[in-house]
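**Student:** Sequence below, structure please.
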Amino acid sequence: MAHVCYAGRSLNSERRLGVSRPSLKASCRLILAPTLLALFVGLLAVPGLARAKDLINQSSDGTAIRGYDTVAYFTDATAVKGSDEFSYTWLGATWHFASAKHRDLFASDPVKYAPQYGGYCSDAMVDGFTANANPEAWRIVEGKLYLNASQEVLLEWESNAADEIEKADSQWGVIKAHLTD
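**Tutor:** This is a model prediction of the structure:
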């Protein structure tokens, strides 16, 4: 007779001792429930994932795109950290700029300078979810600013940017409808 080991004992020895094995259904519940709970809680704690509730991706103090000057991407072709001294509030977030000139340019046409998808990662948006973006991982495509989670993600995203943008635009419409501004 074949012996099947269960928790260090053979099935035959369990029968002799009057020990019963838990049913498969009960075992699955005992294993899967805590595993799924841990996975769910773990996903909520992943630093790169943004649990979007705001139209603009912002830090806990309400600062948009980690305080970077969104106009500088267009005028200086580089990522520049902004200053509290030159700030502007738009769509519930505080935007920081490196100069009064940049602040005033943004204030005159925020849609022109604001990153697409509220500053969330463009690559994540393709798959229909939000993730925090790294302001150092950026590109301007057809006059629009796109941020990504990392330089590696940016390189992947760039390899097929036109298709990625089309998909992300579609997803953003759905996600944006569920966000509060």
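**Student:** drop to CA atoms for contacts and neighbour counts, all remaining ones
**Tutor:** Fine.
**Student:** So which residues of this protein form helices?
**Tutor:** Applying DSSP state H to the chain gives helices spanning 11-17, 24-45, 72-75, 100-108, 110-113, 122-126, 151-158, 161-178.
**Student:** Can you mark which positions in the third one are buried?
**Tutor:** Using 16 or more other C-alpha atoms under 10 Å as the test for burial, helix 72-75 gives Ala72, Tyr73, Phe74.
**Student:** rewinding a little: tabulate the helices of the chain (TSV), appending distance to Gly62.
**Tutor:** TSV is the format used below for the helices of the chain (distance: least, C-alpha to C-alpha, whole Å):
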stretch	distance to Gly62
helix 11-17	60
helix 24-45	20
helix 72-75	20
helix 100-108	17
helix 110-113	17
helix 122-126	20
helix 151-158	25
helix 161-178	18
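**Student:** Could you also give me the structure for this second sequence? I'd like to compare it with the first:
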Amino acid sequence: MKTLVNRKNTFSSLFTLLLVMFSFQAQAKDPIYTSFFSNVAVSGYDTVAYFTDNKATKGSSKYVTEYQGAQWQFKNADNLAAFKAEPEKYAPQYGGYCAWAVASNDTASGDPQQWTVEDGKLYLNYNANIQAKWLKDKSNLIEQADNNWPAVIR
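**Tutor:** Model (predicted):
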């Protein structure tokens, strides 16, 4: 009898664990990509600097704002003010998720070192290999990603 009770408890525990894991994976993703242990968008990089300095520049915790549930950091007060005035202009497309992944109807983290500004919009890619694929066909991939967004995070 004791063995039967232990088996039921084990089965019940496993079932609960699987249910929790499934429900965790089935949850919608945040509209802005942040790492699992942080709420900082674009890994703390200054999104305005991509446009003004034409390079990836780390932001500072001195110049911070909240936008779409994430914290955004900037290298100076001017970039912070520019972002606050027009966040849609400076925020990366697809919430900072990898643009190539979104074009493939999926999501992946965006690496702030792998970026492109195209037609006044910022796109991030997962890594250098993915960015090379992205750059070969970015016009078509942007069209595909636009069609897939935001359904891929729901």
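**Student:** before we move on, back to that, let me know the closest of the buried residues of helix 72-75 of the first structure to Ile31 of the first structure.
**Tutor:** Checking the buried residues of helix 72-75 of the first structure against Ile31 of the first structure with C-alpha to C-alpha, the nearest one is Tyr73 at 49.6 Å.
**Student:** Count the neighbours of the closest residue to that closest one other than its chain neighbours for me.
**Tutor:** Using C-alpha to C-alpha, 6 or more residues apart in numbering and skipping the chain neighbours, the partner closest in space to Tyr73 of the first structure is Ala79 (5.8 Å). Residues near Ala79 of the first structure, counting by other C-alpha atoms under 10 Å, number 17.
**Student:** Distance check, Ala79 of the first structure against Ser170 of the first structure.
**Tutor:** Computed as C-alpha to C-alpha, to the nearest Å, the Ala79 of the first structure to Ser170 of the first structure distance reads 27 Å.
**Student:** likewise Ala100 of the first structure?
**Tutor:** For Ala100 of the first structure, the distance to Ser170 of the first structure (C-alpha to C-alpha) stands at 35 Å.
**Student:** Ok, Asp109 of the first structure next?
**Tutor:** The gap separating Asp109 of the first structure from Ser170 of the first structure is 23 Å, by C-alpha to C-alpha.
**Student:** More neighbours: which of the two?
**Tutor:** Neighbour count, other C-alpha under 10 Å: between Asp109 of the first structure and Ser170, Ser170 has more, with 13 against 10.
**Student:** Can you find the partner of the more buried one in the second structure?
**Tutor:** Aligning on TM-score structural alignment places Ser170 of the first structure opposite Asn147 in the second structure.
**Student:** cool, Asn160 of the first structure as well?
**Tutor:** So, by TM-score structural alignment, Asn160 of the first structure is matched to Asp137.
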